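Visitor: Provided below are the primary sequence and the corresponding predicted coordinates.
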Amino acid sequence: MTQAGTLYVVATPIGNLGDLSARAREVLAAVDAICAEDTRHTRQLLAQTGIERPLLALHEHNEEDVAWKLVERLRAGETLALVSDAGTPLVSDPGYRLVREVRAAGLKVSPVPGACAAIAALSVAGIPSDRFCFEGFLPAKASGRREKLTALSGESRTMVFYESAHRIEESLADMAAAFGGGREAVVARELTKLFETVLGDTLDELIGKIAADDNQRKGEFVVVVRGCEDDTEARLLEGQRLYAKLAEHLKPSLAAKLAADISGAPRKALYGGGE
């Protein structure tokens, strides 16, 4: 049963239709309307499950404009559901602005949990999962992507990324450059779908495997990368990142001193010159 004035955040399958929970079906069939990232995609999902409900477009380009209208509908006693194209809404998808507005209005937001590609990949990666960070999609431009990865080079937690087919090779190469080609990683492709594959190896080895197989460059990807295991390595990587930035504006010796003081890395490892 649904409760009047409530926004239900409903997870939908990332591939296998069987992953749509019984509760999700019940909620989607009962609400007054469903807010969808792509109404065409969601209409197909509803048709496959025999559900007919009104659909409202809610995406990154209109969310701020329509959020208040949806709040008013909830205030009037309607029930609404929020879905994304696949998986759990708000995880690298629109929706947080609407959720924030609904909560600020004192109305209820209720989760209907289910599939999430990031968690699904982490669960089969065999890489430490007690502490992890979700980074979503990296910047599309090479310069922005490399800068982001360099900033993460000293991260000790396992890192989870989303990536598209046309950038997977470039992103893995940039990860190898930032983290080292020997860093352990897993590439999970087309999770829960017919051609699902999960490849685990070093970044260098994964680059070779994907380059050698056209099929491994198709579909949707989640990349799980092990964090720095050694505190010394993490401090050095962070020191190198800071030094590179500071050296753009300061003398190398001063940049090295400041980077070493902040990161805890040895100054001589950052800059070998004299005072």
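Guide: Great, that's in hand. Note that the structure is predicted; figures quoted are calculated from it, not measured.

Visitor: make it CA atoms for all contacts and neighbour counts henceforth
Guide: Will do.

Visitor: all strands for the protein, in order.
Guide: Along the chain, the segments classed as strands by DSSP state E run 6-10, 33-36, 55-57, 80-83, 108-112, 132-137, 158-164, 184-189, 197-202, 220-225.

Visitor: how close does E233 sit to K148?
Guide: Between E233 and K148 the distance is 18 Å, computed by CA to CA, to the nearest Å.

Visitor: need the winner for burial among the strands of the chain.
Guide: Highest mean neighbour count of those: strand 80-83, a mean of 27 (counted as mean count of other CA atoms under 10 Å).

Visitor: which residues sit against it?
Guide: 5-12, 27-28, 31-37, 74, 89, 95 (CA atoms under 8 Å, 6 or more residues apart in numbering).

Visitor: here's the one I want to compare it with:
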Amino acid sequence: MYKKKNNIGLLYIVPTPIGNLLDITYRSVNILKKVDFIITENIKHTSILLNQFSIINKLLSLNTINEKKKTNQYINILKNGNNIAIVSKAGTPIINDPGYILVKHAYYNNIRVVPLPGACAAITALCASGLKANQFCYEGFLPNKKKKCEKKIYSLRKEKRTIILYESPKRLIHTVQLIKKIIGATRKITISKEITKKWENIQRGTAEQLLLIISNDIYWKKGEITIIIEGDKKNNTKTISSQALKIFNIIKKETNNTTAIKITKKICGLNKNVLYNKIIKENIL
């Protein structure tokens, strides 16, 4: 554990397994044993984990209902010199779980925040998706209301990065139907269910193909679901008219290429980068 500064406690962010209990790190177990208190989203669920690793500690509650009320109380506990670890029901805390307000207030009060690495369903599913993982966006859970959900998916239709979503099994079929309708039937997606558990299931294909799999299988009616959607591959570069290219060719005979591009841009009202990329592609330079 890190040393306290000015006798103020430290706030540890401790990930817990998303399924397989063996995925917890040695460091996480060590921290959970040594801190003065453990803040958890679900006391009953966390107690099972602590018992598994013979961890005896005081558990405090922090959920979406009491987060604002409890935050000041826990900040005072930290300021009195106590070390606290925050955990979620499963996975890395704060991401789609309570704790953001506590961490923010910890910084306001010059309390050191110490994050530990560990399990995260979004990243674990992304690694196994077979889709590009060098650039991605995490959107969490889609809105519950139908119109807002459709609007959100529509806003993602041209997203070029790989998209990560969480979804409940009850809404899974409807969500994949919306992906098929709005984003496209041939867009590749991966659906991961119960990652790291013994009944883990990862299915990859187009939205249309996966609908055939999940629609007739009651197995997909339960469990934790992560959806990974391939980014848009369409080339959205604006077309450059032959007239604009003709103007560019005339101007470049009298000056350098950079200046010719700038002048052509002003005459034709084009984006400089779009014009440049088009010229490079056509090997005009």
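Guide: Arrived safely. As the structure is a computational prediction, the values presented were derived from the model and not from experiment.

Visitor: so what corresponds to A86 of structure 1 in structure 2?
Guide: In structure 2, A86 of structure 1 lines up with A90, judged by TM-score structural alignment.

Visitor: matching residues in structure 1 for stretch 24-34 of structure 2?
Guide: Under TM-score structural alignment, the match for stretch 24-34 of structure 2 in structure 1 covers residues 20-30.

Visitor: give the buried residues for that stretch.
Guide: Within stretch 20-30 of structure 1, the residues that qualify as buried are L20, S21, A24, R25, V27, L28, A29, A30, counting by 16 or more other CA atoms under 10 Å.

Visitor: can I get these in CSV with distance to P252 of structure 1?
Guide: Listed next are those as CSV, based on distance: CA to CA, whole Å:
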residue, distance to P252 of structure 1
L20, 57
S21, 58
A24, 58
R25, 61
V27, 61
L28, 60
A29, 64
A30, 65
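
Visitor: return the member of those residues nearest to G227 of structure 1.
Guide: The closest of the buried residues of stretch 20-30 of structure 1 to G227 of structure 1 turns out to be L20 (CA to CA; 32.3 Å).

Visitor: that closest one touches T12, doesn't it?
Guide: Yes: using CA atoms under 8 Å, L20 of structure 1 makes contact with T12 at a distance of 5.7 Å.

Visitor: what's the overlap in contacts for these two?
Guide: Common neighbours of L20 of structure 1 and T12 (CA under 8 Å, 6+ apart) are G114, A115.

Visitor: tabulate the strands of structure 1 in TSV, adding columns for distance to A244 of structure 1.
Guide: Shown next, in TSV, are the strands of structure 1 (distance: least, CA to CA, whole Å):
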stretch	distance to A244 of structure 1
strand 6-10	43
strand 33-36	44
strand 55-57	45
strand 80-83	43
strand 108-112	44
strand 132-137	23
strand 158-164	23
strand 184-189	25
strand 197-202	26
strand 220-225	24
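
Visitor: of these, which is nearest L246 of structure 1?
Guide: Closest to L246 of structure 1 of the strands of structure 1, according to CA to CA: strand 132-137, at 25.0 Å.

Visitor: what's the matching range in structure 2 for that closest one?
Guide: The aligned range for strand 132-137 of structure 1 in structure 2 is 136-141, by TM-score structural alignment.

Visitor: relative to structure 1, what is the average displacement of the matching stretch?
Guide: Following the fit onto structure 1, the mean deviation recorded for stretch 136-141 of structure 2 is 0.5 Å by mean CA distance after the TM-score superposition for structure 1.

Visitor: which residues touch that stretch?
Guide: Stretch 136-141 of structure 2 has contacts (CA under 8 Å, 6+ apart) with N96, A122, R161, T162, I163, I164, L165, Y166, E167.

Visitor: what range in structure 1 matches stretch 110-121 of structure 2?
Guide: Counting by TM-score structural alignment, stretch 110-121 of structure 2 pairs with residues 106-117 of structure 1.

Visitor: chain center to that stretch, what's the gap?
Guide: In terms of CA atoms, centre = their mean, to the nearest Å, the centre of stretch 106-117 of structure 1 is set 17 Å apart from its chain centre.

Visitor: what does that stretch contact?
Guide: Identification of contacts with stretch 106-117 of structure 1 by CA under 8 Å, 6+ apart yields 5-14, 19-21, 23-24, 74-75, 87-88, 91, 99, 102-103, 191, 222.

Visitor: ok so, going back, closest to K245 of structure 1 out of the strands of structure 1?
Guide: Ranking those by distance to K245 of structure 1, with CA to CA as the measure, places strand 132-137 first at 21.9 Å.

Visitor: can you point out the buried residues in stretch 211-228 of structure 2?
Guide: L211, I214, W220, K221, G223, E224, I225, T226, I227, I228.

Visitor: how about it, which residues of structure 1 does it hit?
Guide: Under TM-score structural alignment, the match for stretch 211-228 of structure 2 is residues 207-224.

Visitor: distance between the matching stretch and the chain's centre?
Guide: In terms of CA atoms, centre = their mean, the centre of stretch 207-224 of structure 1 is set 18 Å apart from its chain centre.

Visitor: give me the nearest residue to the match of A86 of structure 1, chain neighbours excluded.
Guide: Closest residue to A90 of structure 2 apart from its sequence neighbours, by CA to CA, 6 or more residues apart in numbering: I18 at 4.8 Å.

Visitor: burial count for the one you found?
Guide: 23 (other CA atoms under 10 Å).

Visitor: tell me the spacing between it and Y12 of structure 2.
Guide: Counting by CA to CA, the gap from I18 of structure 2 to Y12 of structure 2 is 18 Å.
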